[in-house]
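In: Compute the structure for the input listed below.
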Amino acid sequence: MKPGAANRWLWALILLGALAACARPAPEQALREAVESVEAAIEGRDAGELQRWLADDFIGPQGMDRDQARRTAMLYMMRYQSVGATLGPLEVALQDEDRGTVRFTVALSGGSGRLVPDSARLYQVETGWRMRDGDWRMTSASWSPLIR
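Out: Take a look at the predicted model:
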């Protein structure tokens, strides 16, 4: 084999290895992206997409299940023409590669679509997550208002 050909093969293998390493984001990055997708579903007023991110055994406050969470989101989305969710910094804690917790503050707002929201509240949120079949799903959520 010519020296130039060997170098090309070496570079091709290095490139292939780099691409393979980039194919799947690290668990923490994938979890952050899942949280961003939930935020986008809320802002996009898409309760069905929001429910897609909830595990089948999701549990929320007062025993809220997955379907109740979707219905609650739908009610809020029907009430307000414009829905906003602005998340503070995410505190991600991985218990292992397939379980994690994400804590953050969120400002939820809803309104008629004008500049100023009709309603806005700030919450402290804690969510539990589990990896299943390569995707993160929210298993639990709890929240409390920061300003009462």
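
In: From here on, just use CA atoms for contacts and neighbour counts.
Out: OK.

In: and the residue most central in space within the chain, how far is that from Ala85?
Out: In the chain, the centroid-proximal residue (C-alpha atoms, centre = their mean) is Val35; its distance is 1.4 Å. Distance, Val35 to Ala85, using C-alpha to C-alpha, to the nearest Å: 12 Å.

In: One more sequence to fold, the one below, so I can look at both together:
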Amino acid sequence: MLPVRRILLCWLAVGTIALMIAGCGSQSADERLNLKLDELQDGLEARSTDRVMDVLHSDFQARGELDRDWARRTMTLMFLQNQRVNVLVINQETAIDPVYDGQAVTQAQVSLSGAERFIPDSARVYSVTLNWLEEDGDWQLHRLTWE
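Out: A predicted model of the protein is given here:
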């Protein structure tokens, strides 16, 4: 009787894990986009150029003319100048386009500060617009503008 219970418990555990994995894949587009926004913020605060670059679309442009190479160089310089980078999202509104599938826009007020040591020595508030494209369930930052 004991081996039957073990087999039954094993199958129950496998079934539960399979249901949990299946449930993880059913995130809404909103949830996936919010996770991508968190990844972007976390990558900047961790001073990880690679993590931020993973969020950028292969055809990324900032202000209509600055590309992925510019983004990499700018982040590398910023991360070398600042031991700490803080991103504070003051307000944010994201809208997934109801007409064009796989497109979304995020508008936000963001405070970006950097510090060589413990006290921030630079801080600025930006109004940013992020245009997103979804490819195979993965949101990527396609266009970025700021004031």
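
In: TM-score of the superposed pair?
Out: Scored against TM-score structural alignment, normalised by the length of structure 2, the superposed chains reach a TM-score of 0.80; 128 aligned residues with a C-alpha RMSD of 1.9 Å.

In: Onto which residues of structure 2 does stretch 64-81 of structure 1 map?
Out: Per TM-score structural alignment, the counterpart of stretch 64-81 of structure 1 in structure 2 is residues 66-83.

In: Buried residues of the matching stretch, list them for me.
Out: 67-68, 71, 75, 78-79, 82-83 (16 or more other C-alpha atoms under 10 Å).

In: From these, which land in helices?
Out: Secondary structure from DSSP state H places 68, 71, 75, 78-79 of the buried residues of stretch 66-83 of structure 2 in helices.

In: With distance to Leu133 of structure 2 added, can I get those residues in TSV?
Out: Listed next are these as TSV, based on distance: C-alpha to C-alpha, whole Å:
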residue	distance to Leu133 of structure 2
Arg68	15
Ala71	18
Met75	22
Met78	26
Phe79	27
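
In: so what does the top helix by length along structure 2 touch, helix or strand wise?
Out: Using DSSP H, we find that the single longest helix of structure 2 is helix 2-24. Here helix 2-24 of structure 2 touches no other helix or strand, going by 3 or more C-alpha pairs under 8 Å, 6 or more residues apart in numbering; DSSP states H and E.

In: gap between the residue mapped onto Ala26 of structure 1 from structure 2 and Leu56 of structure 2?
Out: Using TM-score structural alignment, the partner of Ala26 of structure 1 in structure 2 is Ser28. Ser28 of structure 2 sits 20 Å away from Leu56 of structure 2, going by C-alpha to C-alpha.
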